[in-house]
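Participant: can't give you the sequence, but here's the structure:
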């Protein structure tokens, strides 16, 4: 009975699967993922070569960390290559459009704004309520006037990055698996595991690498759940965008993707003991954000 209820909750997911079900062969999925990889690697190599020719020797590698506003804008915008790869793969191997991966355009936009507004209200409540002590004082990064001037470009860049990840993981990959397998354990679980693997980076975050990977695994499961309940990628993109807006544009770590943030945390990603309490708070906020999004979709 419980399994049946979970399937009923995901009835809207069928709206995303009609085109994918016409070509459910796994070789099409693997070929599509290979094409996405080729497109991303090739276009990033070209971009990196251009940057290397335009910058001083040795600075191009540092450019990829997004330490300056321009660098981070380019790094985030380069995720458009992944969206292009998905669009080509969906067209060549499943004979479907990128729009069919995202879901109904008007519905996806309405659901995006509904969830995003609810998350904004949640953030206002979180910041307004005690406790007000967030630990060590934050470090100012960009002057407020410059941050506001860059904000329109920053928002577009973060939206490109978060949309690309949702289109790939909760869109193309999830839908292709769901077209072939009935169990959510497969079409939610496998993309979430791959998403977590992409966030496992012990060289940068040290002892917290596994915890961050678990965070990403949980985030992947929750956004997959939202997608299956909503029938579009709109809510998942909204939750992902809101999370990265706060993590990249408001308060970021100082040593990675930090160029557009208004404030930096007073320690680096490798400071495991100092970072761990923030990660635990982030876990709690992620769960609350997911519940908020689900409530917003019910209205």
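Facilitator: Nice, I can see it. Just so we're clear, the structure is a prediction, and the values are computed from it rather than from any experiment.

Participant: C-alpha only now, for contacts and for neighbours.
Facilitator: Will do.

Participant: and residue 65, how many neighbours?
Facilitator: Number of residues near residue 65 (other C-alpha atoms under 10 Å) recorded here: 16.

Participant: same check, this time on residue 106
Facilitator: 11.

Participant: Can I take it that it is in a strand?
Facilitator: No. Counting by DSSP: H, G, I helix; E, B strand; the rest coil, residue 106 is located in no strand; its state is helix.

Participant: Tell me the spacing between it and residue 15.
Facilitator: Distance of residue 106 to residue 15, given as C-alpha to C-alpha, to the nearest Å: 14 Å.

Participant: Next: residue 245.
Facilitator: From residue 245 across to residue 15, the span is 29 Å (C-alpha to C-alpha).

Participant: These two: who's more crowded?
Facilitator: Higher neighbour count among residue 245 and residue 15: residue 245, with 19 against 16, using other C-alpha under 10 Å.

Participant: Comparison target, given below:
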């Protein structure tokens, strides 16, 4: 079982607290290059460094490709923090944070990637041909090639950091401490969504978009628990962000890029904002459940998390020996 993997490593509560702090600090250190670059650029052009406190201003100070790279760098550093914490603080093989299988199933990763990529391409194509006035083709070969190089390398690092932190580290940590599956699912999903409150999309569309962010957190958590591993979530999250960055951008999104299309329509918080949660995600769940023969939904989503008897006896013996 996926959450039970944590019992094979050092899993005292204080380790997860210290580990989370270390990971948070690492991700914040990763933002320093972006801050320095923006300050240097602003000062060199005679501007005020106080103006960069506005995120919209910060996004326009540097070239969009450079901004994207530096923004994603913080996630890459955060992912390194996760790896070091898991390896040295918990003495846990990284594969056990990834999956309950003996090795990572890359077929599952690519399937999750393909599901959202194909869906996004089809949906965007239909909308483009139905409402061509809402888009501007801004394809520029050289900036786009640079964007592809950055995105292909850095986006998977960004999404993997979020998945390993929420669906991996915190899911397992809260699970072994709470001894159940539903609490880590709820906490990680809500916190994952809440962290998007600072995104410019929330300011533009309103708090209703939080249904999408939190709903996405629940979807990724559910497929992780049902599949006893993060592979599907890793692929899905990477595909969603990668195709979004390369295909369509807008002035009000968190990632503004040299994508193929630019959405120039006036955004509105309609049914389309929550449609993925209410329509697409249930369909994706059915497809994945059929393909991977998922059973015992109640047990896997709401069941207890118990330490395997063999491990419990081994830990007791080791503790007695040490004393």
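Facilitator: Happy to help now that I have it. The structure presented is a predicted model; accordingly, all values stated were derived computationally and were not measured.

Participant: Got a TM-score for the two of them?
Facilitator: Between these two chains, after superposing, the TM-score reads 0.79 (TM-score structural alignment, normalised by the length of structure 1); 281 aligned residues with a C-alpha RMSD of 3.2 Å.

Participant: what's residue 157 of structure 1 in contact with, if anything?
Facilitator: 73, 74, 76, 77 (C-alpha atoms under 8 Å, 6 or more residues apart in numbering).

Participant: What does the second one correspond to in structure 2?
Facilitator: Translated: residue 74 of structure 1. Correspondence of residue 74 of structure 1 to structure 2, assessed by TM-score structural alignment: residue 70.

Participant: try residue 108 of structure 1
Facilitator: Under the alignment (TM-score structural alignment), residue 108 of structure 1 pairs with residue 105 of structure 2.

Participant: ok, now how distant is that match from residue 112 of structure 2?
Facilitator: Separation of residue 105 of structure 2 from residue 112 of structure 2 (C-alpha to C-alpha) stands at 11 Å.

Participant: higher neighbour count, these two?
Facilitator: Shown here are residue 105 of structure 2 and residue 112; by other C-alpha under 10 Å, residue 112 has more neighbours (23 against 15).

Participant: in what helix or strand does the more buried one lie?
Facilitator: Residue 112 of structure 2 belongs to helix 106-130 when elements are defined using DSSP states H and E.

Participant: what does that helix contact?
Facilitator: For helix 106-130 of structure 2, contacts defined as C-alpha under 8 Å, 6+ apart pick out 134-135, 231-240, 243, 284.

Participant: again, only using 7 Å
Facilitator: Applying C-alpha atoms under 7 Å, 6 or more residues apart in numbering, the set of residues contacting helix 106-130 of structure 2 from outside is 135, 231, 232, 233, 234, 235, 236, 238, 239, 240, 243.

Participant: how about the nearest residue to the fourth one, chain neighbours excluded?
Facilitator: For residue 233 of structure 2, ignoring the flanking residues on the chain, the nearest one in space by C-alpha to C-alpha, 6 or more residues apart in numbering is residue 220 at 5.4 Å.

Participant: Tell me the residue in structure 1 aligned with that neighbour.
Facilitator: Aligned partner of residue 220 of structure 2 by TM-score structural alignment: residue 223.

Participant: Equivalent analysis for residue 233 of structure 2, please.
Facilitator: Match for residue 233 of structure 2 (TM-score structural alignment): residue 236.

Participant: heading toward the C-terminus, what's the first helix or strand past the helix holding residue 112 of structure 2?
Facilitator: Downstream of helix 106-130 of structure 2 (by DSSP H and E), the next one is strand 135-137.

Participant: Look up the counterpart of that next one in structure 1, residue range please.
Facilitator: The counterpart of strand 135-137 of structure 2 in structure 1, counting by TM-score structural alignment, spans residues 138-140.

Participant: any residues touching that stretch, and which ones?
Facilitator: 262, 263, 264, 265, 266.

Participant: now, which of those sits nearest residue 256 of structure 1?
Facilitator: Nearest to residue 256 of structure 1, judged by C-alpha to C-alpha, of these is residue 264 at 10.4 Å.

Participant: Now for that closest one, how many residues are close by?
Facilitator: Neighbours around residue 264 of structure 1, by other C-alpha under 10 Å: 25.

Participant: wait, what's in contact with the match of residue 233 of structure 2?
Facilitator: The contact partners of residue 236 of structure 1, taken as C-alpha under 7 Å, 6+ apart, are 166, 223, 226, 227.
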